[in-house]
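**Q** Just the structure for this:
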Amino acid sequence: MSHVYVLVEQSAGQLGPVTSELITAARPLGVVSAVVVGKPGEAVAVAPALAEAGAAQVIDATAEDYDARLILPEVDALHALGAANPAPIVVAATAAGNEIAGRLAARLASGVLTNVIGIDDNGAARHEIFGGTIVTTAAAGGACPIYTVRPGAVKAQPEAGAGAVAPMPLPVATNKDVKVFSFTPAVHGDRPDLNQANVVVSGGRGVGSEDGFHDYVEALADVLGGAVGATRDAVDEGFAPASAQIGQTGATVSPDLYFALGISGAIQHLSGMQTSGTIVAVNQDQDEPIFQIADIGIVGDLEEIVPALVAELEKR
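**A** Here you go, the predicted model:
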């Protein structure tokens, strides 16, 4: 039976939500072997969650000095697996994931497809181009075709697996390896991760200012327990940080509920959120493109509508 390797996204034994998406995306290619690269004990910690997501096997690729090495442990582990028992490899389309994919492609002499939104059982992968207006299909050659899957593009569909853990010691570091001597962990707020949130509230240039972004976008997101997003215009104006940007040059999200506040609906933004479940748009101009894809459209002033909505939600 065919099989496929999936590089697990995890930190200190906590499974990243995108991993379930990767396992779902990889499943058409064969039986999933989830590869956990990290410090000893982390694979065992996430094995139950990986089994629930659909992994038939958990490969425990560990190294005591993992925290002091950069990118190479993941590349070494996947290279060893692919060289010994060739199979497709699926990783997340993050900055690190794309670099891992490129290094693996060179080592394994296999093709690589980046930022895909789905994989078919024949090995072909789908890409969105021109702001999501066209979907293309491509295939990668080699014994170990490599795919990086865009976070949020595939809806996770858990499927019970065995989750049996198999140890795989990593090669020791050499004096040629890049070593990390210190690092500062990212500080996460109380809001959910943008790529994984069930509710996203986004603001565009129409919110008017940084204060408006706080008063309307952040206030509504907080009362709904959602994440905060922004258009590129809002980021360029300084209303929101770059990490909140959604669209062709930002994050791709697919929440159950998406609020678009003061957003015109340029194709660059729509490409990052048009697969959302229910889209609610609030804008003063009824002719804006955002209303063409909105499930609920409200034409009016944010200053009146959003505070009233927040007040009503707080009562409930």
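
**Q** For the rest of this, base every contact and every neighbour count on C-alpha atoms.
**A** OK.

**Q** As a check, name the ranges of all strands in the stretch 201-316 of the chain.
**A** For the stretch 201-316 of the chain, the strands defined by DSSP state E, counting those that start in this stretch cover 227-230, 257-261, 278-283, 296-299.

**Q** In contact with the closest residue to residue 60 other than its chain neighbours, which residues are there?
**A** The shortest distance from residue 60 to any non-neighbouring residue, by Cα to Cα, 6 or more residues apart in numbering, is to residue 167 (4.6 Å). Neighbouring residues of residue 167 by Cα atoms under 8 Å, 6 or more residues apart in numbering: 59-62.

**Q** mind putting the residues you listed in a markdown table, neighbour count and secondary structure included?
**A** Output for those, formatted as a markdown table (neighbours: other Cα atoms under 10 Å; DSSP: H, G, I helix; E, B strand; the rest coil):
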| residue | neighbour count | secondary structure |
| --- | --- | --- |
| 59 | 26 | strand |
| 60 | 25 | strand |
| 61 | 24 | strand |
| 62 | 23 | strand |
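
**Q** of these, closest to residue 271?
**A** For the contacts of residue 167, the residue nearest residue 271 by Cα to Cα is residue 59; the value is 35.2 Å.

**Q** How much space separates the closest one from residue 48?
**A** From residue 59 across to residue 48, the span is 13 Å (Cα to Cα, to the nearest Å).

**Q** try residue 197
**A** Distance of residue 197 to residue 48, given as Cα to Cα: 22 Å.

**Q** Those two: which is more packed in?
**A** Set residue 197 next to residue 48 and count neighbours by other Cα atoms under 10 Å: residue 197 wins out with 20 against 17.

**Q** Name all residues that make contact with the residue nearest to the spatial centre of the chain.
**A** Centroid-nearest residue in the chain: residue 151, 2.2 Å away (criterion: Cα atoms, centre = their mean). Counting by Cα under 8 Å, 6+ apart, residue 151 makes contact with 18, 21, 92-94, 195, 252-253.

**Q** Mind checking which of the residues you listed land in helices?
**A** Among the contacts of residue 151, the ones falling in helices (DSSP state H) are 18, 21.

**Q** Give me the buried subset of the contacts of residue 151.
**A** Buried members of those, counted by 16 or more other Cα atoms under 10 Å: 18, 21, 92-93, 195, 252-253.

**Q** Same list (these) but as a markdown table, adding distance to residue 307.
**A** As requested, those are exported to a markdown table (distance: Cα to Cα, whole Å):
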| residue | distance to residue 307 |
| --- | --- |
| 18 | 33 |
| 21 | 35 |
| 92 | 38 |
| 93 | 37 |
| 195 | 26 |
| 252 | 27 |
| 253 | 25 |
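
**Q** Now show me the structure for the sequence below, then we'll compare the two:
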Amino acid sequence: MTKTLVWVEHDGAAVKDATLSAITAASKLGEVHLLVAGQGVGAVADAAAKIAGVGKVHVADDAAYANGLAENVAPLVAGLMDSHDAFVAPATTSGKNIAPRVAALLDVMQVSEILSVEGPKTFTRPIYAGNAIATVESSDAKLVVTVRGTAFDKAAREGGSGTVEAVASTGDTGVTQFVGEEIAKSERPELTSAKIIVSGGRALGSAEKFEEVIVPLADKLGAGVGASRAAVDAGYVPNDYQVGQTGKIVAPEVYIAVGISGAIQHLAGMKDSKTIIAINKDEDAPIFQVADLGLVGDLFNLVPELTGKL
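**A** Now for the predicted structure:
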């Protein structure tokens, strides 16, 4: 049976949702093993072993992996690939940092952001900003795959009985050094796991108007806050709010696009949302072609009115 190694993305305390989707994808290839790398990650490993469908959890507990530096993690993964047929990682910022390095060390082609598993080495993946879906087949002996989380259901966090096994560290490569990090803290749900997202576009005109119009609606709905690339480039909000091909790929239950015209790169990041609601004064805006509900009018009047009625 094919043995698949899944890299576990975690925050030092809990397994992140993106990993659960990657596990579901990996289960379609064969037996699922997990890799938990970090420092003081015993609790994460125990939680990972309880995930449904997991057979074994490899734990690399070492200071070299404390900050998840891809240059240190990739050699660890490559070493474990002697006993595995495929490596799967979520297509997150971290996953997309580690997987190509693993592919390079193994001298194989990476299959990026798969949407489905069609066979032992056959997958579908988006091309042309999601406007076309390609079916690709790998001819390499080892597979390296990243998974678009919105395309797969999340594996259950409970129900599994995997065994935990320590693996030897490959140490610090000395190539890079962790200097520091600035993490944006918010009481709102994270975009990739939010059930409702309210996004604003360039039409809002300023950071002050974005805060005045978008944030109260999001607060009323308990929603995550997103933005188009144009809004981010204009400085209305930080980069981690960006939804789209060059931002975050989301698929919430409800996606509310306010003042967003619907450029291809933005649609690529949110068109899998269950229900899309668009508010825009331009009735010919491309966003209305994918919207389930559309409201044509001045967002500065409509959105406060909507917020007030909630």
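
**Q** re earlier: how much space separates the residue nearest to residue 60 of structure 1 from residue 31 of structure 1?
**A** If you measure residue 167 of structure 1 against residue 31 of structure 1 using Cα to Cα, the figure is 18 Å.

**Q** that older thread, pretty sure the residue nearest to residue 60 of structure 1 belongs to a strand, no?
**A** Yes. Membership of residue 167 of structure 1 in a strand is supported by DSSP: H, G, I helix; E, B strand; the rest coil.

**Q** how far away is it from residue 57 of structure 1?
**A** To residue 57 of structure 1, residue 167 of structure 1 is 11 Å away according to Cα to Cα.

**Q** which element is residue 80 of structure 1 on?
**A** Taking DSSP states H and E as the criterion, residue 80 of structure 1 maps to helix 72-84.

**Q** residues of that helix that come out buried?
**A** 72-82.

**Q** does residue 49 of structure 2 really touch residue 159, like I thought?
**A** No. If you go by Cα atoms under 8 Å, residue 49 of structure 2 and residue 159 don't touch, sitting 9.3 Å apart.

**Q** Could you find the counterpart of residue 220 of structure 2 in structure 1?
**A** Here residue 220 of structure 2 is matched to residue 223 in structure 1, going by TM-score structural alignment.

**Q** Sorry, wrong one. I was asking about residue 211 of structure 2.
**A** Using TM-score structural alignment, residue 211 of structure 2 lines up with residue 214 in structure 1.

**Q** what's the burial count for residue 150 of structure 2?
**A** Residue 150 of structure 2: 21 surrounding residues under other Cα under 10 Å.

**Q** residues contacting it?
**A** Going by Cα under 8 Å, 6+ apart, the list of residues near residue 150 of structure 2 reads 21, 249-251, 272.

**Q** hmm, which of those residues are common to structure 1?
**A** Among the contacts of residue 150 of structure 2, the contacts conserved in structure 1 (both residues aligned by TM-score structural alignment, their matches' Cα atoms under 8 Å) are 21, 249-251.

**Q** show me what contacts the equivalent of residue 308 of structure 2 over in structure 1?
**A** Matched by TM-score structural alignment, residue 308 of structure 2 corresponds to residue 311 in structure 1. Shown in contact with residue 311 of structure 1 (Cα under 8 Å, 6+ apart): no residues.

**Q** for residue 288 of structure 1, same thing?
**A** Counting by Cα under 8 Å, 6+ apart, residue 288 of structure 1 touches 264-265.

**Q** any idea what it aligns with in structure 2?
**A** Using TM-score structural alignment, residue 288 of structure 1 lines up with residue 285 in structure 2.

**Q** how much space between that match and residue 257 of structure 2?
**A** Counting by Cα to Cα, the gap from residue 285 of structure 2 to residue 257 of structure 2 is 12 Å.

**Q** and for those two, which residues touch both?
**A** With Cα under 8 Å, 6+ apart, residue 285 of structure 2 and residue 257 have no common neighbours.

**Q** How many residues are close by whatever residue of structure 1 lines up with residue 26 of structure 2?
**A** Aligned by TM-score structural alignment, residue 26 of structure 2 pairs with residue 26 of structure 1. Residues contacting residue 26 of structure 1 under the criterion other Cα under 10 Å number 28.

**Q** Am I right that residue 26 of structure 1 is in contact with residue 32?
**A** Yes. With contact defined as Cα under 8 Å, residue 26 of structure 1 reaches residue 32; the gap is 7.1 Å.

**Q** Nearest to residue 173 of structure 2 among the contacts of residue 150 of structure 2?
**A** For those, the residue nearest residue 173 of structure 2 by Cα to Cα is residue 21; the value is 30.0 Å.

**Q** Might you report the residue contacts of the nearest residue to the closest one once chain neighbours are set aside?
**A** Nearest in space to residue 21 of structure 2, with sequence neighbours left out and distances taken as Cα to Cα, 6+ apart, is residue 154 at 4.4 Å. Listed by Cα under 8 Å, 6+ apart, the contact set of residue 154 of structure 2 reads 17-18, 20-24.

**Q** Kindly recompute the last result at 10 Å.
**A** 17-25 (Cα atoms under 10 Å, 6 or more residues apart in numbering).

**Q** burial count for the residue opposite residue 107 of structure 2 in structure 1 once aligned?
**A** Taking TM-score structural alignment, residue 107 of structure 2 has residue 109 as its aligned residue in structure 1. Neighbours of residue 109 of structure 1 under the rule other Cα under 10 Å: 14.

**Q** Now for residue 109 of structure 1: which residues touch it?
**A** 103, 141-145.

**Q** change it to 8 Å
**A** Residues in contact with residue 109 of structure 1 (Cα under 8 Å, 6+ apart) are residue 142.

**Q** next one: residue 214 of structure 2
**A** 198-200, 225, 258, 303.

**Q** mind checking how far it is from residue 174 of structure 2?
**A** Per Cα to Cα, residue 214 of structure 2 is found 44 Å from residue 174 of structure 2.

**Q** Is it correct that residue 88 of structure 2 falls within a helix?
**A** No. Residue state for residue 88 of structure 2 (three-state DSSP) corresponds to strand; a helix is not indicated.

**Q** How many residues are close by the equivalent of it over in structure 1?
**A** In structure 1, the residue matched to residue 88 of structure 2 (TM-score structural alignment) is residue 90. When counting by other Cα under 10 Å, one arrives at 30 neighbours for residue 90 of structure 1.

**Q** my guess is residue 105 of structure 1 meets residue 113, correct?
**A** No. Under the criterion of Cα under 8 Å, residue 105 of structure 1 is not in contact with residue 113, lying 9.8 Å apart.

**Q** More neighbours: the two, which one.
**A** In this view residue 105 of structure 1 and residue 113 are compared by other Cα under 10 Å, and residue 113 has more residues nearby, 24 against 20.
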